[in-house]
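Participant: sequence first, then the predicted structure:
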Amino acid sequence: MSTRWYPIYQRGNPQLRVFLPNFWMKLVRPTEEQPKNIATFSVSMEMTKYDVKNYLEKIYKIPVVDVRTRIELGPTKRDQVYGHITKDDDIKYAYVTMPRETEFSFPDIFEKKAETKANDEKSLDESKNGFKNFLERNKKRPGTPGWYSF
């Protein structure tokens, strides 16, 4: 099921060829709450349930109990000016069920952002307090107008 073209014969020995399928899988965060032993993948449209199961078992050594697939239709849009209708590509999702004792949790890639956000808020509070102190210091200077202190 590959769209790649491979030559039947190459000159010389040995005949070095590797046949690679056009299959790909992408781990997707599920939209609804799911049990701990189910993982969601966006897969190539040509992949079947058996291909998904063999892919995960043979390459990643993941025990797979069941695979369910569905095809989500891509959104259609109408061009406001010309009236052309365009449709995005369809997406095939595979829901992989692993054994009950296996727990899968979606990896938290952006965990460090929460720490940097806390640091940003802390530095913002420090700068606000510094500005308030500056205003308080210069509020009652004799002989200068109020607008001059800002």
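Facilitator: In hand now; what should we look at? Numbers count the residues shown, from 1 in each chain.
Participant: please make it C-alpha for all contacts and neighbour counts, starting now.
Facilitator: OK.
Participant: just the helices in this protein please.
Facilitator: In the chain, the helices defined using DSSP state H lie at 49-59, 111-138.
Participant: ok, now which ones touch the residue nearest to the spatial centre of the chain?
Facilitator: Residue closest to the average C-alpha location in the chain (Cα atoms, centre = their mean): Val28, at 6.3 Å. Residues near Val28 by Cα atoms under 8 Å, 6 or more residues apart in numbering: Thr40, Phe41, Ser42.
Participant: what distance do you get for the spatially closest residue to the second one that is not a sequence neighbour to Asn119?
Facilitator: By that I understand Phe41. Setting aside the residues directly before and after it, Phe41 is nearest to Leu27 in space (Cα to Cα, 6 or more residues apart in numbering), at 4.5 Å. Plainly put, Leu27 is 31 Å away from Asn119 if you go by Cα to Cα, to the nearest Å.
Participant: ok, back up a step: any chance of JSON lines for the helices of the chain, columns mean neighbour count and distance to Pro35?
Facilitator: Listed next are the helices of the chain as JSON lines, based on neighbours: other Cα atoms under 10 Å; distance: least, Cα to Cα, whole Å:
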{"stretch": "helix 49-59", "mean neighbour count": "15", "distance to Pro35": "19"}
{"stretch": "helix 111-138", "mean neighbour count": "12", "distance to Pro35": "23"}
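Participant: this is the comparison structure:
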Amino acid sequence: MVLTLARRGLKKIYFPNIIFRLVRAPNLASNQVAFRVPPKVNKLDIRDYLTHIYQVKVVDVRTMNYAAKRPVRKKSGVIRGHYHSRYKKAIVTLCEDFVYPPEPDRLYLDEFEDKAEMVRLYTRKLAGWKSRPQRINVRVKERLNKINEIEKQNVKEDLD
């Protein structure tokens, strides 16, 4: 009885606390998708995750394990920096063709970086209790003004 419920997708499941990252891979077929998943996840977990949560019919799952990498300086050969954590790459073959979602707009991605830079400049301090005067890069300020103008135009268009 339990096996038939699991095959039909009626088995009660709970959302896992694992992260699947969709990787854009132009060299794959139209019905294949690449994911970057934690190394502890196996093929059965990947298939169950996609079928039960996203209701996607999975034909095949292939996985590749990638070891952790440590940056090495080319000239001296000295190991410096932090490890890049290990991960597993999963290539999933689906019944239907898959269309990637559109790429995010670079203008809005730059906005997040600029706001972080502004917060960093605003909160930095000198030795002791004195705070430094706020210095904002001119390009950053212009870009933020441009973004604000675009957002105002979008709001006006939505209201009309």
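Facilitator: Perfect, thanks for sending it. Please read these numbers as outputs of a predicted model, since none were measured by experiment.
Participant: related to what we said a few turns ago, map the residue nearest to the centre of structure 1 across to structure 2 for me.
Facilitator: In structure 2, the residue matched to Val28 of structure 1 (TM-score structural alignment) is Val23.
Participant: Thr69 of structure 1 now?
Facilitator: By TM-score structural alignment, Thr69 of structure 1 lines up with Thr63.
Participant: which residues does the residue lying closest to that match once chain neighbours are set aside contact?
Facilitator: Distances taken as Cα to Cα, 6+ apart place Ala90 nearest to Thr63 of structure 2, at 4.3 Å, with adjacent residues excluded. By Cα under 8 Å, 6+ apart, the residues touching Ala90 of structure 2 are Ala34, Phe35, Arg36, Val37, Val61, Arg62, Thr63, Met64.
Participant: now check structure 2 for the residue matching Lys92 of structure 1.
Facilitator: Looks like Lys92 of structure 1 aligns to Lys88 there (TM-score structural alignment).
Participant: what number of residues lie near the nearest residue to that match once chain neighbours are set aside?
Facilitator: Of all residues not flanking Lys88 of structure 2 in the chain, Asn65 sits nearest, at 4.5 Å (Cα to Cα, 6+ apart). Per other Cα atoms under 10 Å, the neighbour tally for Asn65 of structure 2 reads 13.
Participant: which residues touch the closest residue to His82 of structure 2 other than its chain neighbours?
Facilitator: Leaving aside its sequence neighbours, His82 of structure 2 sits nearest to Arg70 (Cα to Cα, 6+ apart; 6.3 Å). Residues near Arg70 of structure 2 by Cα under 8 Å, 6+ apart: Ile79, Arg80, Gly81, His82, Tyr83, His84.
Participant: which of these still touch in structure 1?
Facilitator: Comparing these with structure 1 on both residues aligned by TM-score structural alignment, their matches' Cα atoms under 8 Å, the contacts found in both are Arg80, His82, Tyr83, His84.
Participant: need the nearest residue in space to the third one, chain neighbours excluded.
Facilitator: Looking back up the chat, that one is Tyr83 of structure 2. In space, Tyr83 of structure 2 is closest to Arg70, 4.5 Å off (Cα to Cα, 6+ apart).
Participant: what's the longest helix that structure 2 contains packed up against?
Facilitator: The residue-count maximum for a helix in structure 2 (DSSP H) belongs to helix 138-159. With contacts defined as 3 or more Cα pairs under 8 Å, 6 or more residues apart in numbering; DSSP states H and E, helix 138-159 of structure 2 has these neighbours: helix 106-123.
Participant: residues of the helix it packs on that come out buried?
Facilitator: Glu111, Asp114, Met118, Leu121 (16 or more other Cα atoms under 10 Å).
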